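In: coords below, sequence missing:
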C-alpha cells in the first residue's frame, strides 16, 4: 500500500448537529488528525498556492493507527437456514457466461470451507470442476469466454458418485454434453452460508471470485435424472414433482441488492455490488430494456475487482458544531512524513439557508472519476508523468473509476464513496493534463471557485449533488444565485428537474462548467452510497455496454447521454459539450451581440474584445480549454440563447465529439471543424430566471491570476453581483 495513511467517510455531506464517521488505515501505531477548512487546494506556484485554515475540533490530537485492507470481489451470500444443506443426495444447476475462464480458480457456487466438508463448483484452468476437500472432479473441455453454458453437479450418495454435466448454448455449435463422473467424498458443509460467485477460504477471507454472469442458480434436494438435466439445458419446464430446494431468481430484484429464493425462504444479498440488469441465457433481443422483459434479464455479472463497500472500522467521529459555517472541510491526517486529506462538505441546516449564493459541488462527477487508473490507461503516454502517491495507490490496490474496465474487460458502471477516493483531494493533479505536467481536475479544480468566493468575501452555502438529487427544487429556491463546479458532468433526472424548476421560478444559475450535465446518472436508491451509469453510445466514452444492457439497473431508465433523451445541456443551459484538449486553451472573443446594452453589466470594466488570454492553472493558458461547449440550435439550443463570446483556433488535438460525427472523414480537428469552439452564453427564463454559461472547464482556473484582478474574474463577479442584487 503506497499511502501510509489514507481514509474515507461514511457520508460526504453533513449539516450542523450531524455526525460523520472517519475510517482510517494507517501503517504506523499512531497518527495525528486535525480539522481544516479547505480554501485553495492547488499548490502550483503560478497561483495563490495551497490555502487551508485550521479549525479547533474534537478530532484534534493523536489517534491509534491500524491497517485496514481492501477486499474486492462481488458475490451473493445466502445465510444458512434449516434445510439449506441437503440431508443426502442433491443437484446444483446454474447457467454461466464466463468472461475469464482460463484465469485462476473461480468459484461458481459453494457452501462451507473445503477443508471442513464444504463443496465448491468452480472453473479451474478453464474447466468446470467440483471439489470436496482435496478431491476434485473435472469436466474434460475448456470453456469458451462469453458463451452461455448449462452447468450441473449431481451428488449421488447412493452410488457414491458425483456427476458433472456442461452443455454449451451457442447458435454455431451442437448442444453436446461435456460430462465427468467420479467417486469423491460426499460434502458435509453443515450450517454454513451458500456463496454464489466466490467461496470461503481456509483463512477468514472470501476468495476465488468469479468473473462472468450467473443465471438461475438452483439447488435440488435429490438426484436429477439425465432427462431432467436435458430439459433444463434446453429450457424446458420440469415435471412438477421435481421441485428445487432453493431457486434464486436474479430477475426479481434488479433495482436493489437483494436475491430472492422463489422456492422457499433462502433469500440472499449481493456483496460489493455486482452488475445487475444484465441479459440472461434466454435473452432473444426482442427487448433491449430490462423493465420490458425482466424474465430475460435474470443474470448477475460478477467481477473479482468490484468494490461497493470497503467495510473499514470507524477510527473517530466528528459531530458538526451548531455554529460552524457551511464550507468545504477535511480531516488532515499525518503519520510521519505522510499525509492525507479526507474531505467532508458541511451544508446549512435543512430549510435554513445562510447566504444568497449556493455552490453545488459536483460529487457525482467526483465519484465518476473516483480513482481513475491513469497509470494503467493504454491511450496515454505516461513516460514523463509526475508520479503521485495517489496514482500508485490506485493501481496497487486495483481501485476503479467509471472510466476504467474490470479485469475481464467489461465497463465499470457503479462507483461507491464507501472506499478511499484518493483523487478527491487537495494537492492532487490529473496527470495527463498540460502536456503531461499535470493540472487540477474535479475536486481540486473546484477549490479554485471556493477560493475566489472566499477572497471576494462572498457568503456561500455549500451543497453536493447528493443534496440536490434528494432535496429537489426546494433546496435551490431560497437562493438568488446557484453556481456549479468546473466539471459538473454527471447529473440525474432529479437534479435536472430541480434546477429547471428553479430557473422557471426566477432562479439564476451560473454554469461555471465545461462538459456539464452530459451523462445520465443515478444515485443508488437503496444505499445512497454509489452512482450508476451506462456508457451507451454515440458518445465520447471509454467503454460500451453489452448489447441489451444500456438501461440502468437502479431505475430502468435508458443510460448514455442526456442529449439523446432530449434533455441535453444545450436545451436548457444554452451550450453543450463539443471538444476537449490536454494542451493550452484559447481566449474568448466578444460577439457583436454582446455589445447590446442589455448585456453591458456582464462586461463592465472589461477592455477590448479579447477575454481570458492569460495564464491558467489548468493546461497553463487560456480561459477556454480542457473540455468546452458550443451553442447549436440543431442539437437543441433555444433560439433565444445569446452567444456573448466565442473561443476558436484550437489545434487538431481538440476533436469534435463522437456524438456529432455521422461519418468518419478525418476533418473533425480544431483547425478544420467549426464545431470545435467554446461559446459563452446567456439564456433568459421567465420570471427573471437566467443561465450564464462559461462553457469551459479552464475558466475557473483563471480566476486568481494577477491577484484576482483580470477579465475572467471581473466578468464572473459582474454576473454574480447582478444575480444577487437583481441588477440584470
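Out: Yep, that arrived. Just so it is clear, the model here is predicted, and its values are computed rather than measured.
In: Could you use CA atoms for every contact and neighbour count after this?
Out: OK.
In: these two touch, right, residue 167 and residue 233?
Out: Yes. Using CA atoms under 8 Å, residue 167 is in contact with residue 233, at 6.8 Å.
In: Kindly point out which residues are neighbours of both of the two.
Out: residue 150 (CA atoms under 8 Å, 6 or more residues apart in numbering).
In: any idea which element the spatially most central residue of the chain lies in?
Out: Centroid-nearest residue in the chain, with CA atoms, centre = their mean: residue 415, separated by 3.2 Å. Element membership for residue 415 (DSSP states H and E) is strand 414-416.
In: What is the subsequent helix or strand relative to that strand?
Out: With DSSP H and E, the next secondary element past strand 414-416 is helix 443-455.
In: helices or strands up against that following helix?
Out: Counting contacts by 3 or more CA pairs under 8 Å, 6 or more residues apart in numbering; DSSP states H and E, helix 443-455 packs against strand 30-40.
In: here's the one I want to compare it with:
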C-alpha cells in the first residue's frame, strides 16, 4: 500500500504554457519535508493488469527536497464588507431579510453580524434552529430568542430591531405560507442595551461571524438562502421594515438606510451590490450559489435573465469550498522545450515505515508559436472538475446495487470522508442536501492525479500510454483552452481525439468542435457519455465550472424549481439533448445506458464490409469478437455507452460499423430514454441499449469515428497492445492523419 494523502497540493494555474510560471501550494499535517520532482505523466492508472504507473522526469529547477507545513482549509461561503460605514455610534438598528433556512438545528448560524472579540452583534439562528439576536459590549450580553425553531426550506421574513430609546431587542418572524402547520410567525421583545457597541475594526458579514483570528477567520456559517438583506439606523416597526425588504430597489434619499443589498445584480460576479446610498458592496467568498429563486419567485420564468428581480437570493453553504487560499511553496518557469501533456509534481517520503507518493497534477498546453504535432488529444478538464473529489460511492444509498458488487474503498475514499473540507464534486450534495453546482481546481483533487481513481483521468492516460508505445506524436489540448480559444485551439490539427468520457461541455466548446468538423477536421471520439451536460466556465475565475441539474438526465441531485440557468452566463444548463444539440448531431452517437456490472464486445455489421471503410478493419476477421477483453468489466463496451439515432440527429451519411447489443440486464437506460415505464427496458430485452461503432464523412474531407463506450480505451493495453481494439484504433488514426480525402463519399459529406 502507498500513502497518497500525507501531503497534498494544487497548482496555479492548472493549465500553463511553456515560458509561464506555475506555483505549487502544498500542505502536510504529518511530514516536515518530501522529495519533489516534476514528471510527465504517461500512465496514471495503477491497475496491475495494465501498464501501471508510468512517468518520465524531464528534470527541473525545483527537483529536490521541499520543506512542508500544514496549511488549513476554511470552508464556508459568506459576504464581507471589510470597512463598513455608518455602523458605529448608533443608538438603534433594524435588520430585515427574507430567509430560507436549510439546516435549522444543526448548530449556530449567522444571517448578518458585526463582531469583534467579545463585542458586537449577531442576527441568526441558535443551535436549535430558533431565530436569535444578540448584542454584547465586552462586559454584558443581551439576547432575544424565538420560541420555536424555523422550518427547513420555507421562506420567512425575519427582522431584528435594537431600540436604544426603550433599551429593547425585538425579533420578528412571519412565515410567507402560514398554513397547514407551517406558521412560525411571532414577535418577541426582550431587554437590550441603550446603544450598539462600537466595533470600529470589525467587518460586516453576511452568512457568517468573524472570529477575529486567521484560523479560522469566520464561523457559524449559514446553510440557506438570503434575499434582500437590509440595515437601517432607526428602530423600525414590522410594517415599514418589511416594506423596506420587499422593495427590490429602496426609495432614494433615505439617510438612515445603512445597506440594501440586491443579489439579483452582478450575478456572475463575486460582488453583492448594495443599492442603498452608502454603496457598501460585499465581496463574496467561497463561491456561494447565485441566480437562486427569491422569496418573490412565482414560476412565471425559468431564466434569471428574463426577470432578475425574481432571483434576488444567494444560497450560502457552511461547506462551500472554491479556493483553499494556500500560499505557494514552489514556483517554476516552464521550460520552453517541454512538450505539452499531462504533468505532475511528484512528492515522495517515508511516514511510519510506509512509502508516501502523492501527486499535484497540471497540464502544459502547446506553445502558440511552437511546433505542433498533427494529432491532438483533448484533456477533458471540465469533466475532471465535474467529478473532482466525488464522495458518491459512500454517499449514494444505492451505490452497491448500481455497481452490482461490494464497494472496495481506496485510501482516497477514506481520506475524503474524513476531510470534507476539500470540497466535493458536482455529483455530490452539500450537508444541507442541495447539489454542488460549481467545482474549482484551487484545492487538492484526489481523483485527478496518478494513483487516483481510475475513472476519467486515469482511464484517459491509458490512451496516452498507447500512443507513446506506438511512437505516435501528439499534443495535449485542454477543455478550458478550447472554451476560451474556440476553433483556434483545434484548427492546427489534422486529427483530434476525445478520449474515454468528455461528458461536460460548454457552448463555446461545442461550437469549436462543430466548426472544426465542418472545416475538414477529423475527430476520433473514443469514449461514451460524451457531450452530454451543458456547463459554463466562470468568466474571470480560472478552472472553475458550473452545472445545473434539472428534471432530465442521469443525475444524483436535482436543483430547485426555476434554478436551471447558469449563474456564470445566464444560459440554460441541463442536457445538451434538451438544449437542441444532442451528441448525435456532433459525433453521430449519444448516451443511452449505464453498464456497470460487466462490459461486452462488438460484432461487425454489414456497413463494416463496405470497401470505403475497409481501412478500419484491416487485420480484423469478419466474425471476430472485437474487445472481448479489457481492464474495465472484461470488455471494450461498457460503463456508459452511446448509440446512433437518426431521430436525435445522427447524420444520413453515418455508417454503422459494429455494435455491442448484448449488454444484459445490467444495461440500464438513461432516464431520458424512458418516455413511459414498462417491463423489458434493460439491456437483456432492449435493443436500444447498445454501444455503436460508427464512421461518417464531414465537410472538406473531414470525418468522425466513434466507439460509443467509456471502456474502449481501457482495452487498449490488453496483451501488450496486440489486440483488435488497438488495431482498429491504430488503423483509424493512421488514416485520419493521412491528408488524402476519403474516396467514395463525395456526395455524402
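Out: Nice, thanks for sending it over. It should be emphasised that the depicted structure is a prediction, and the values quoted were computed from it without experimental measurement.
In: matching residues in structure 2 for stretch 510-520 of structure 1?
Out: Using TM-score structural alignment, the residues of structure 2 aligned to stretch 510-520 of structure 1 are 524-534.
In: Please tell me which residues of structure 2 the strand holding residue 415 of structure 1 aligns onto.
Out: Aligning strand 414-416 of structure 1 against structure 2 (TM-score structural alignment) gives residues 438-440.
In: And for stretch 143-163 of structure 1?
Out: Under TM-score structural alignment, the match for stretch 143-163 of structure 1 is residues 150-170.
In: how long is the matching stretch end to end?
Out: Length of stretch 150-170 of structure 2, first residue to last, CA to CA, to the nearest Å: 17 Å.
In: ranges for the helices of the stretch 401-550 of structure 2?
Out: 411-418, 459-470, 479-485, 507-518 (DSSP state H, counting those that start in this stretch).
In: now the stretch 251-400 of structure 1
Out: Under DSSP H, counting those that start in this stretch, the stretch 251-400 of structure 1 gives helices at 363-368, 389-396.
In: can you redo those as TSV with mean neighbour count?
Out: Below are the helices of the stretch 251-400 of structure 1 laid out as TSV (neighbours: other CA atoms under 10 Å):
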stretch	mean neighbour count
helix 363-368	26
helix 389-396	19
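In: quick one, which of those helices is nearest to residue 109 of structure 1?
Out: helix 389-396 (28.5 Å; CA to CA).
In: Show residues contacting the closest one.
Out: Outside helix 389-396 of structure 1, the residues that reach it (CA under 8 Å, 6+ apart) are 1-3, 371-376, 400, 422-423, 428.
In: mean shift of it relative to structure 2?
Out: Compared with structure 2 after the fit, helix 389-396 of structure 1 shows a mean deviation of 1.5 Å (mean CA distance after the TM-score superposition for structure 1).
In: Between the contacts of helix 389-396 of structure 1, which sits nearest residue 121 of structure 1?
Out: Nearest to residue 121 of structure 1 among those, with distances taken as CA to CA, is residue 400, at 28.3 Å.
In: Next, count neighbours for the counterpart of that closest one in structure 2.
Out: Under the alignment (TM-score structural alignment), residue 400 of structure 1 maps onto residue 424 of structure 2. Using other CA atoms under 10 Å, residue 424 of structure 2 has 29 neighbouring residues.
In: Could you do residue 170 of structure 1 as well?
Out: Neighbour count of residue 170 of structure 1, defined by other CA under 10 Å: 11.
In: same check, this time on the one 4 residues further on
Out: As a burial measure, the neighbour count of residue 174 of structure 1 was computed by other CA under 10 Å and equals 10.
In: For the residue lying closest to it once chain neighbours are set aside, list the residues it contacts.
Out: The shortest distance from residue 174 of structure 1 to any residue other than its chain neighbours is 7.8 Å, reached at residue 168 (CA to CA, 6 or more residues apart in numbering). Contacts here follow CA under 8 Å, 6+ apart; on that basis residue 168 of structure 1 touches 147-150, 174-177.
In: so how far is residue 3 of structure 1 from residue 168 of structure 1?
Out: Distance from residue 168 of structure 1 to residue 3 of structure 1, counting by CA to CA: 46 Å.
In: Just the buried ones out of the contacts of helix 389-396 of structure 1, please.
Out: 1, 3, 371-375, 400, 422-423, 428 (16 or more other CA atoms under 10 Å).
In: Which of these sits closest to residue 288 of structure 1?
Out: The closest of these to residue 288 of structure 1 turns out to be residue 400 (CA to CA; 26.9 Å).
In: I figured that closest one hits residue 368, correct?
Out: No. Applying CA under 8 Å, one finds residue 400 of structure 1 not in contact with residue 368, separated by 9.6 Å.
In: Which of the buried ones among the contacts of helix 389-396 of structure 1 sits closest to residue 502 of structure 1?
Out: Of all these, residue 502 of structure 1 sits closest to residue 423, with 31.6 Å by CA to CA.
In: OK, contacts around residue 704 of structure 1?
Out: 47-48, 448, 452, 713.
In: Now render the contacts of helix 389-396 of structure 1 as TSV, adding distance to residue 310 of structure 1.
Out: Below are the contacts of helix 389-396 of structure 1 laid out as TSV (distance: CA to CA, whole Å):
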residue	distance to residue 310 of structure 1
1	15
2	17
3	16
371	14
372	17
373	18
374	22
375	22
376	22
400	13
422	14
423	17
428	22
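In: which strands and helices sit next to the biggest helix by length in structure 1?
Out: Longest helix of structure 1, by residue count under DSSP state H: helix 711-725. When contacts are defined as 3+ CA pairs under 8 Å, 6+ apart, helix 711-725 of structure 1 sits against strand 481-484.
In: Trace residue 641 of structure 2 over to structure 1, please.
Out: Per TM-score structural alignment, the equivalent position to residue 641 of structure 2 in structure 1 is residue 628.
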